[in-house]
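Student: can't give you the sequence, but here's the structure:
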């Protein structure tokens, strides 16, 4: 398998699997439609790729010098996940009638990645596996592969949500769906808290 194929396989495995960013993409697609959800998809993709590039160019060394920064990011991620879960749980379940509803913004998608411990772990693991020597050309090559794969992966979740939209045509069904998504986000946050508590 070539290096590009290996990079793409890694990117797919870490991007397509369930996580907070994909849960929000699914929920956004269901509530606001595919087109409006593209802001979240693009923001999440660009936010991740920026984090990946910075990690490849030396951000991981800063985290090694100041491990408290890692702890701050983890707890900020927990707080952000709980905030998103609360917003979903409190939603009234009314579907947007057009594609310009209050879907998550591009900034929101990027911020999610920067506060998503799964994204940080994927960046560290990916750069360790493919760009261990910090060669700039490989950093940019990996980032280009990830840009395409991540966009398509998060986009698939938004599209799946759009497909579900047809089955959630009433506010009650949408409220139930949103609360299930909120519960999944809260569980993700809880999963992050437990290791923190055990390490104190």
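Tutor: Sure thing, it's come through. On a predicted model such as this, the values are computed, not experimentally measured, just so you know. Residues are numbered from 1 along each chain as shown.

Student: For the rest of this, base every contact and every neighbour count on C-alpha atoms.
Tutor: OK.

Student: For residue 96, which non-adjacent residue is closest in space?
Tutor: Leaving aside its sequence neighbours, residue 96 sits nearest to residue 32 (Cα to Cα, 6 or more residues apart in numbering; 5.3 Å).

Student: adding another structure so you can compare the two:
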């Protein structure tokens, strides 16, 4: 059982982190631009689900094992780089006009958000550095506490990242209707995220 006082201290800290622009927010922004509000919400849901998986792994001790193995960190990182570059390429490939979202883009947004989150090793390190500060072994199940804190982060992130994507999609599609500017902008966002992940260092 999570101590209510600890939870009260955790919620504003988690909200501040959710509001900080980062890779997850930019990814949802890109999905919103490319395929509209539905895709933004689905991408945000995928990211939140990936975050819960990371938190569960941390609670079970698996993330600490991965973080302690240098080659595992790099393998996960380069898989993420490759996937983001593939998404950038897909955004540029024979896309329909900007006022018609690519076929299947919204459907695939959840999966894309999930994979992008799971292949970002920085999330593993973040969870291991941040969440344990609030876990109290004497309060009960450590895994249960990790899951509660992960749910707080996940719900906040889902709402905030989803709203960012919805706003970007609505505004972007109005401003660039009938052109391919949204495709290039989305591809640029995904490529920039890939470059950011490529230069990521473990420490």
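Tutor: In hand now; what should we look at? Since the model is a prediction, treat every value here as computed from it, not as a measurement.

Student: State the TM-score obtained for the two superposed chains.
Tutor: Overlay of the two chains. TM-score (TM-score structural alignment, normalised by the length of the first structure): 0.78; 195 aligned residues with a Cα RMSD of 3.0 Å.

Student: and the residue nearest to residue 96 of the first structure, what pairs with it in the second structure?
Tutor: By TM-score structural alignment, residue 32 of the first structure lines up with residue 35 in the second structure.

Student: number of nearby residues for the residue nearest to residue 96 of the first structure?
Tutor: Per other Cα atoms under 10 Å, the neighbour tally for residue 32 of the first structure reads 25.

Student: wait, it sits on residue 95?
Tutor: Yes - look at residue 32 of the first structure against residue 95 with Cα atoms under 8 Å: they come within range, at 6.5 Å.

Student: Go ahead and flag the most central residue of the first structure.
Tutor: Centroid-nearest residue in the first structure: residue 21, 2.8 Å away (criterion: Cα atoms, centre = their mean).

Student: Tell me who's in contact with the residue nearest to residue 96 of the first structure.
Tutor: Counting by Cα atoms under 8 Å, 6 or more residues apart in numbering, residue 32 of the first structure touches 95-103, 162.

Student: Turn these into CSV, columns for neighbour count, distance to residue 5 of the first structure and secondary structure.
Tutor: Compiled in CSV, the contacts of residue 32 of the first structure are given as follows (neighbours: other Cα atoms under 10 Å; distance: Cα to Cα, whole Å; DSSP: H, G, I helix; E, B strand; the rest coil):
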residue, neighbour count, distance to residue 5 of the first structure, secondary structure
95, 18, 40, coil
96, 15, 39, coil
97, 10, 41, coil
98, 10, 39, coil
99, 15, 35, coil
100, 12, 37, coil
101, 15, 38, coil
102, 12, 37, coil
103, 24, 34, coil
162, 24, 30, helix
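
Student: Next, give me the two most distant ones among the residues you listed.
Tutor: Spanning the widest gap among the contacts of residue 32 of the first structure are 102 and 162, at 15.2 Å by Cα to Cα.

Student: so how many other residues sit close to the corresponding residue of the second structure for residue 153 of the first structure?
Tutor: Matched by TM-score structural alignment, residue 153 of the first structure corresponds to residue 160 in the second structure. Neighbour count of residue 160 of the second structure, defined by other Cα under 10 Å: 20.

Student: now residue 160 of the second structure: how far from residue 48 of the second structure?
Tutor: Distance, residue 160 of the second structure to residue 48 of the second structure, by Cα to Cα, to the nearest Å: 11 Å.

Student: is it true that residue 36 of the second structure touches residue 102?
Tutor: No - contact between residue 36 of the second structure and residue 102 fails when scored by Cα under 8 Å: they sit 9.9 Å apart.

Student: Overlap of the contact sets of the two?
Tutor: Applying Cα under 8 Å, 6+ apart, one finds that no residue jointly contacts residue 36 of the second structure and residue 102.

Student: check which helix or strand covers residue 88 of the second structure.
Tutor: Residue 88 of the second structure belongs to helix 70-92 when assigned by DSSP states H and E.
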